[in-house]
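[1] Based on what follows, work out the 3D shape:
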Amino acid sequence: MCARYYSLLWLTTLLLWAALWWQAIPLPAWWPLILLAGWATADAGSYVFHVILDHHIGAERSAMARGFQEHHADRLKITRESLSQVLAPVMPLLLPAWLLLSAPAALGWIAPGWALYLCAVALGVGFGQVIHRWSHLPDPGPVVIALQRMGLVVSARAHDAHHRPPHGSAYAIVSGWSNPLFDAVALDRRLSAVLARLGYPRVA
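    As a prediction, this is how the structure comes out:
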């Protein structure tokens, strides 16, 4: 129930935010590129976060990490969860950040370009698991399929590489844009080495 309220509150503030932009905040000239930059940032962040959850947090310590690690064995588990269940893990973190962003932007304390960029990042973070879920559905619907074909959200084909043992590539779950670059430079192994030096060795 708490997850449902968090999700409804976030979606409500999202609609209010859209209305605010439409009525009061001027869109920057390069707003499409700003949105894409924020979306790409969220995708890159999902890669890093996914590596940490998959390999550096024990399942007994974190329900979110347990969910990601169990997902490797049961890749359709996410498709059996409700929307509120999928959104629940990130809502307690995202909702306060979203509200803290909305007020300064509405008051003009954040430049419109930066506000729009942060808005796109928040959208990618907030809907990352929903997009991840779409990539596992056999038929996510024509609109989602169109978005996948345009490369705006990660497709089943692009995400499938992550589910081939040892699950060491294609960690990004928003658009998948960062996967080729980060896989090419072995970012997962480099990040794991840094985390191990900081006292967080691989546990999975």
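[2] going forward, measure contacts between C-alpha atoms and count neighbours the same way
    Noted.
[3] which residues sit in contact with residue 83?
    By Cα atoms under 8 Å, 6 or more residues apart in numbering, the contact set of residue 83 is residue 130.
[4] can you check residue 68 too?
    50, 53, 54.
[5] any idea how far it is from residue 56?
    Using Cα to Cα, to the nearest Å, residue 68 is found at 12 Å from residue 56.
[6] Name the single longest helix found in the chain.
    helix 31-55 (DSSP state H).
[7] the inter-axis angle of the first helix or strand past that helix going along the chain versus helix 31-55?
    Scanning forward in sequence from helix 31-55 by DSSP states H and E, the next helix or strand is helix 63-73. With axes from the mean of the first three to the mean of the last three Cα atoms, to 10 degrees defining the directions, helix 63-73 sits at 80 degrees from helix 31-55.
[8] Relative to residue 48, how far out is the nearest residue to residue 196 once chain neighbours are set aside?
    Leaving aside its chain neighbours, residue 196 sits nearest to residue 202 (7.0 Å; criterion: Cα to Cα, 6 or more residues apart in numbering). For residue 202, the distance to residue 48 equals 14 Å [Cα to Cα].
[9] three-state assignment of the residue positioned nearest the centre of the chain?
    Here the mean C-alpha position of the chain is nearest to the C-alpha of residue 128 (Cα atoms, centre = their mean), at a distance of 2.9 Å. Under DSSP: H, G, I helix; E, B strand; the rest coil, the three-state class of residue 128 is helix.
[10] let's see this one next to it:
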Amino acid sequence: MNYLRVLDAFSIVGYFVLSAWLALRMLGSYALDGDGLLLFYSAIGLLLAYLAADLLSGIVHFLADNFGNADTPVLGPALIHPFRDHHDDPQGITRHGFLETNGNNCLICIPVLLGIHYIYDWISPRFAFLLGAAVNGTLAFIFLTNQIHKWAHQSSPASFVSMLQRTGIILSPSHHALHHRAPHLTNYCITSGWLNPVLDRSGILRLILRISGKLPGPESLAREDGQRT
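    This is a model prediction of the structure:
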């Protein structure tokens, strides 16, 4: 096991420990000032957390695909290279073990959880519970994103995964296949894919590429538009 897998293992353990600790602190807050309305708000918060995770996955994916390179300090080998290499070998992700698939996402969740734990006792129990639910929910879906992405490339995922894909609850293979059509300028969101139509139709991502001088030529764009119609 190389040092990256060791880092992945520590990141996953650290994420689960900090997330479980936050859940326990939330139970304490609910015991002090909880009611049915608080649970209702938290349920809405979980849906918003799922949307937030999908949006964040799209933004990170877009940036990694289009900016920097494999030699970019820190982010190059850890984030940018895997995304670029994935376009050359889409099925490569299916050969990754649990540690390699999920370690990076757990690592980026840890500073957020540490920050929440640091401020948790400074705020009211009611607000602390809501904040904890929003953060823990969002990070849980971020943790699952790479696994969901991997499932979207597997030819025979588990039956419960196939059911979630067919119902559109998580990213489906057919939806994600749209991103793997050259020049790879659409469908960046890889948690549920729900926000891909919003990002794609808004034109924001293409505007960023145009301003930065990274938008592909007309022939590539015409080919992509033809594939989507």
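[11] circling back: what about the residue nearest to residue 196 of the first structure, how many residues close to it?
    Other residues within reach of residue 202 of the first structure by the criterion other Cα atoms under 10 Å amount to 16.
[12] so what corresponds to it in the second structure?
    Taking TM-score structural alignment, residue 202 of the first structure has residue 214 as its aligned residue in the second structure.
[13] How is its match classified with respect to secondary structure?
    Following three-state DSSP, we place residue 214 of the second structure in the coil state.
[14] thinking again about what came up before, so the residue nearest to the centre of the first structure sits against residue 173, correct?
    Yes - taking contacts as Cα atoms under 8 Å, residue 128 of the first structure lies within contact range of residue 173: 6.1 Å.
[15] residues shared between the contacts of those two?
    Contacts common to residue 128 of the first structure and residue 173, judged by Cα under 8 Å, 6+ apart, are residue 46.
[16] check contacts around the residue nearest to the centre of the first structure.
    Per Cα under 8 Å, 6+ apart, neighbours of residue 128 of the first structure: 46, 173, 174.
[17] which stretch of helix or strand covers the last one?
    This points to residue 174 of the first structure. Counting by DSSP H and E, residue 174 of the first structure is held by no secondary-structure element, helix or strand.
[18] Okay, buried residues for the helix or strand where residue 40 of the second structure lies please.
    Residue 40 of the second structure is part of helix 36-66, with elements assigned from DSSP H and E. Neighbour counts over helix 36-66 of the second structure (16 or more other Cα atoms under 10 Å) mark 42-43, 45-46, 49-59, 61-66 as buried.
[19] how close does the residue nearest to the centre of the first structure sit to residue 142 of the first structure?
    As judged by Cα to Cα, residue 128 of the first structure and residue 142 of the first structure stand 19 Å apart.
[20] circling back: and in the second structure, which of the contacts of residue 68 of the first structure remain?
    Counting by both residues aligned by TM-score structural alignment, their matches' Cα atoms under 8 Å, the members of the contacts of residue 68 of the first structure that carry over to the second structure are 50, 53, 54.
[21] Name all residues that make contact with the aligned residue in the second structure for the last one.
    Meaning residue 54 of the first structure. Correspondence of residue 54 of the first structure to the second structure, assessed by TM-score structural alignment: residue 65. The contact partners of residue 65 of the second structure, taken as Cα under 8 Å, 6+ apart, are 80, 83, 84.
[22] Any chance of JSON lines for these, columns distance to residue 136 of the second structure?
    JSON lines is the format used below for the contacts of residue 65 of the second structure (distance: Cα to Cα, whole Å):
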{"residue": "80", "distance to residue 136 of the second structure": "26"}
{"residue": "83", "distance to residue 136 of the second structure": "26"}
{"residue": "84", "distance to residue 136 of the second structure": "29"}
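[23] now, among the residues you listed, which is nearest to residue 113 of the second structure?
    Nearest to residue 113 of the second structure among these: residue 80, at 23.9 Å, using Cα to Cα.
[24] What does that closest one correspond to in the first structure?
    Mapped onto the first structure by TM-score structural alignment, residue 80 of the second structure lines up with residue 65.
[25] In contact with the residue lying closest to that match once chain neighbours are set aside, which residues?
    If the residues on either side of it in the chain are set aside, residue 65 of the first structure comes closest to residue 53, at 4.7 Å by Cα to Cα, 6+ apart. Neighbour list for residue 53 of the first structure: 64, 65, 68, 69 [criterion: Cα under 8 Å, 6+ apart].
[26] From residue 201 of the first structure, how far out is residue 53 of the first structure?
    Going from residue 53 of the first structure to residue 201 of the first structure by Cα to Cα gives 12 Å.
[27] quick one: what's aligned to residue 139 of the first structure in the second structure?
    With TM-score structural alignment as the criterion, residue 139 of the first structure matches residue 156.
[28] quick one: its match from residue 98 of the second structure, how far?
    The gap separating residue 156 of the second structure from residue 98 of the second structure is 17 Å, by Cα to Cα.
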